[in-house]
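Trainee: Here's my sequence, what's the structure:
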Amino acid sequence: MSPIIPVIFATLSPVILLIVLGFFLREKNFLPETFFTQLNKLNYFIGLPSLLIAKLGGAGTNLGAVLPLIMSLIAATFFAVIISVMIAYLVKSDKAEKGALIHASFRGNLAYLGLPIIIYFFEGKTELHGFAAICLAPLILLYNTLAVFFLIIFSKKEQKISPKIFIGKLITNPLLIGCAIGTCLSYSSISPIALKPFELVGEFALPSALIALGASLRLDRLKGKLLLPGIASVIKLIITPLAGYLIGFYIFNLSADHLKLIMIFLATPTAVASFVLAEQMDSDTDLAATSIVLSALLCFIPIAIILAL
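Mentor: This is a model prediction of the structure:
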């Protein structure tokens, strides 16, 4: 047996089990629906920002060293967008379906799934944890900007959004605030003891975020036509991480660990936020919901392959 197999199993098995636990806790009504809503809120506003502060503040991240990773991630995301736009016009789809297809093809679940897998797999490698955390900020900005742009263009109704409101929502995003605070602390002489509370809250955030993610998955949404969600999942789980590998290896000459890091992020399933935004922007919610569930069910196959590289 290859020595990497036990490592992959040790990394992915707790992630999968926690997601399954969250799914069954909600499915069997063991806990009220409001519990998972509040747990998700706690993670989004407190848990994950604390984790980012702890990882960035204690890593002394070199922004120059992480820049090639960020550029690789951005380039691969734009590649996914270009491919999905082309396919959206090639296949038979209405305006709302085009927007939902494009959105589902590039927006990954970075904080709730990508970050835990990276932290578990690269256990003890604090520099890589810091690199992963700092990569989140530009990707969150990019994802939100592209999502609003395409969902406005392909909305069923004419949509208008105030630039002031949009920018306000971006700069008050808790994950971005956590990245900003952590980055500032990484350049200070703050004592590790001062970061301990953030570490403790962050340690809670990892498993609870996975439970909340599992609770958000609803198999009853896996219905209707699967062609477009299937296309979105192939782009998201296979084409995008492959593009990231080629860009990172041939253009930015990334190391093996750095390539794995960006590919894990790029192979994460479609973010649950894509369904919420599809509702708000009058896009195709059925396509968005089906893409989320389908990509979540399939994502561990490419992620396991990436970890084995």
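
Trainee: hey, let's count contacts and neighbours off CA atoms from now on
Mentor: Noted.

Trainee: Report all helices and strands that the helix or strand encompassing residue 287 contacts.
Mentor: When elements are assigned from DSSP states H and E, residue 287 belongs to helix 285-298. If contacts are counted by 3 or more C-alpha pairs under 8 Å, 6 or more residues apart in numbering; DSSP states H and E, helix 285-298 sits against helix 95-106, helix 227-234, helix 273-280.

Trainee: Show me what counts as buried in that helix.
Mentor: In terms of neighbour count (16 or more other C-alpha atoms under 10 Å), helix 285-298 has its buried residues at 285-296.

Trainee: Spatially, which two of those are the most separated?
Mentor: Maximum pairwise distance among those (C-alpha to C-alpha): 16.5 Å, between 285 and 296.

Trainee: still on that earlier bit, could you identify which of the helices and strands packed on helix 285-298 is most buried?
Mentor: helix 95-106 (a mean of 28; mean count of other C-alpha atoms under 10 Å).

Trainee: Show me how far that helix is from its chain's centre.
Mentor: 17 Å (C-alpha atoms, centre = their mean, to the nearest Å).

Trainee: other SSEs contacting it?
Mentor: helix 63-90, helix 126-153, helix 227-234, helix 273-280, helix 285-298.

Trainee: The structure of the following sequence is requested for comparison with the preceding one:
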Amino acid sequence: MNSLWGTIIEVLGVTLPVFVVIAIGYFIRRKKIISEEHVPVLNKLTYNFGLSSLVFIQISKNKFSDIFNAGLIKVIFPSYFTYILIIFCAFFFTKIKIRTRSAIIVSSFRNNMAFIGMPVLLYAFGRLASAKASVVIAILLPLNFLLTAIFFQVFSIKKAGSGTGSSGLKTAGGDSSAVSSQAAISNETGKINAGKLLKEMLLDPVVIAVAAGILVSYFNIRLPKPVINIFDILSDIAVPLALISIGASFKFFHIRSNFKYITIVSAAKLIFFPLIAFLFGKYVFKLESLDLISTCILFATPVAVATYIQAQKYDADLDFISSAIITSTILTMTGWLFFLKVLSPL
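Mentor: Below is the predicted model of the structure:
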């Protein structure tokens, strides 16, 4: 019993500060310390500089053999595609509104691994777990980006074909950059432009940071101390800014009207997605403890805020996505962190 309470206290010690900082971000926006117009800027600053620096420095400071595990790769792909296939088949042929259907499917597999998963792993299990998480993120980030664009584009074309929408596009406040981004992944005929989509994906700052970090780690390159200090300073802002930006992005609208499907999405992310990874990792590929924990925690993370940002390029249901972000953030991860702590204590 003492061990159980000790584990509960340990888990709360990791997750409670994370959610408190998220709540601080929410009240900062509510009190208009930062305006709503500044929230996207905060998200971009966190993603482009803080998160990219954190990912790079975490990978580059560890030996390549410590963070790269072929078994980890074997678990990620079957878990990821099995889950997406099930979710897609479950919702694609339903009679839910097309724009909501696309939001449900994408919200079900887009995980906030970087802004939520990495801080939890860093504080719960240390830098090595965080570095291993970076490799998982490196693999899944381009896939998430690609599949999100494809799903939204497919449903956008489907909606246009059904006559339920005119342009299939929606921008926040008439933001021309959203239209520009949309042009980067589709051509005038409504077909996916694979070349431009690939270019946009490869130029993502986190993808670049991961690739650079892997090169430094693999070739055991010794970075000059001033360079390390610069990335250390920038990486220190990643976690607090990421959590604050998530809180500042929260909007408690339309949760009640979408309660049924938000509950399904949250349950899928909390139980089904990490459970698939757990079964593949523990019983099929026999992952070591830290690799198994890192993978399951990352797969149990809530809907990524970037999903909302990317959805603005299409006529997706933004209200559903924002509600799913809030609900899944509140419900996910704590249970799996507790379960894995009990099952595989480190």
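
Trainee: Where in the second structure does the helix holding residue 287 of the first structure align, residue-wise?
Mentor: Using TM-score structural alignment, helix 285-298 of the first structure corresponds to residues 318-331 of the second structure.

Trainee: after superposition, how close is the helix holding residue 287 of the first structure to the second structure?
Mentor: Average distance, helix 285-298 of the first structure versus aligned residues of the second structure after superposition (mean C-alpha distance after the TM-score superposition for the first structure): 2.0 Å.

Trainee: related to what we said a few turns ago, so which of the helices and strands packed on helix 285-298 of the first structure comes closest to residue 11 of the first structure?
Mentor: Checked against C-alpha to C-alpha, the stretch from those lying closest is helix 227-234, at 22.5 Å.

Trainee: and the angle for that closest one with helix 285-298?
Mentor: 40 degrees (axes from the mean of the first three to the mean of the last three C-alpha atoms, to 10 degrees).

Trainee: What lies in contact with helix 227-234 of the first structure?
Mentor: Applying C-alpha atoms under 8 Å, 6 or more residues apart in numbering, the external contacts of helix 227-234 of the first structure come out as 84, 101-102, 104-105, 269-270, 287-288, 290-291, 294-295.

Trainee: same check, this time on stretch 207-219 of the second structure
Mentor: 52-53, 55-64, 134-135, 138, 141-142, 201-202, 222.

Trainee: Among these, name the buried ones.
Mentor: 52-53, 55-64, 134-135, 138, 141-142, 201.

Trainee: The residues you listed in helices, which ones?
Mentor: 52-53, 55-60, 64, 134-135, 138, 141-142, 201 (DSSP state H).

Trainee: Of those residues, which pair is most distant in space?
Mentor: 64 and 201 (23.9 Å).

Trainee: residue range for stretch 229-249 of the first structure in the second structure?
Mentor: Under TM-score structural alignment, the match for stretch 229-249 of the first structure is residues 262-282.

Trainee: can you list contacts of stretch 21-36 of the first structure?
Mentor: 210-218.

Trainee: give the contact list for the residue nearest the centre of the second structure.
Mentor: Central residue of the second structure (C-alpha atoms, centre = their mean): residue 112, 2.4 Å from the mean position. Residue 112 of the second structure sits next to 298, 301-305 when contact means C-alpha under 8 Å, 6+ apart.

Trainee: Please convert the helices and strands packed on helix 285-298 of the first structure to CSV, extending it with distance to residue 36 of the first structure.
Mentor: Shown next, in CSV, are these (distance: least, C-alpha to C-alpha, whole Å):
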stretch, distance to residue 36 of the first structure
helix 95-106, 23
helix 227-234, 26
helix 273-280, 15
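
Trainee: Next, find the distance separating residue 244 of the first structure from residue 215 of the first structure.
Mentor: 30 Å (C-alpha to C-alpha, to the nearest Å).

Trainee: These two: who's more crowded?
Mentor: residue 244 (29 against 23; other C-alpha atoms under 10 Å).

Trainee: how close does the nearest residue to that one once chain neighbours are set aside get to residue 291 of the first structure?
Mentor: With sequence-adjacent residues excluded and distances taken as C-alpha to C-alpha, 6 or more residues apart in numbering, residue 244 of the first structure is closest to residue 76, at 5.0 Å. According to C-alpha to C-alpha, residue 76 of the first structure stands 19 Å off from residue 291 of the first structure.

Trainee: picking that back up, in TSV, list the contacts of stretch 21-36 of the first structure along with distance to residue 186 of the first structure.
Mentor: What follows is those, written out as TSV (distance: C-alpha to C-alpha, whole Å):
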residue	distance to residue 186 of the first structure
210	27
211	30
212	29
213	29
214	33
215	34
216	34
217	36
218	39
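
Trainee: Any of these buried? List them.
Mentor: Neighbour-count burial (16+ other C-alpha under 10 Å) is assigned, among the contacts of stretch 21-36 of the first structure, to 210-217.

Trainee: Out of those, name the ones that lie in helices.
Mentor: Filtering those for helices - DSSP H - leaves 210-216.

Trainee: Looking at these, which one is closest to residue 235 of the first structure?
Mentor: Using C-alpha to C-alpha, those come closest to residue 235 of the first structure at residue 213, 21.4 Å.

Trainee: Pull the number of nearby residues for the corresponding residue of the second structure for residue 23 of the first structure.
Mentor: Aligning on TM-score structural alignment places residue 23 of the first structure opposite residue 26 in the second structure. By the measure other C-alpha under 10 Å, the count of residues near residue 26 of the second structure is 21.

Trainee: separation between residue 26 of the second structure and residue 147 of the second structure?
Mentor: Taken as C-alpha to C-alpha, the span from residue 26 of the second structure to residue 147 of the second structure is 29 Å.

Trainee: Identify the residues contacting the helix or strand where residue 302 of the first structure lies?
Mentor: Taking DSSP H and E as the definition, one finds residue 302 of the first structure inside helix 300-308. If you take C-alpha under 8 Å, 6+ apart as the criterion, helix 300-308 of the first structure is touched by 4-5, 8, 12, 237-238, 260, 263-264, 267-268.
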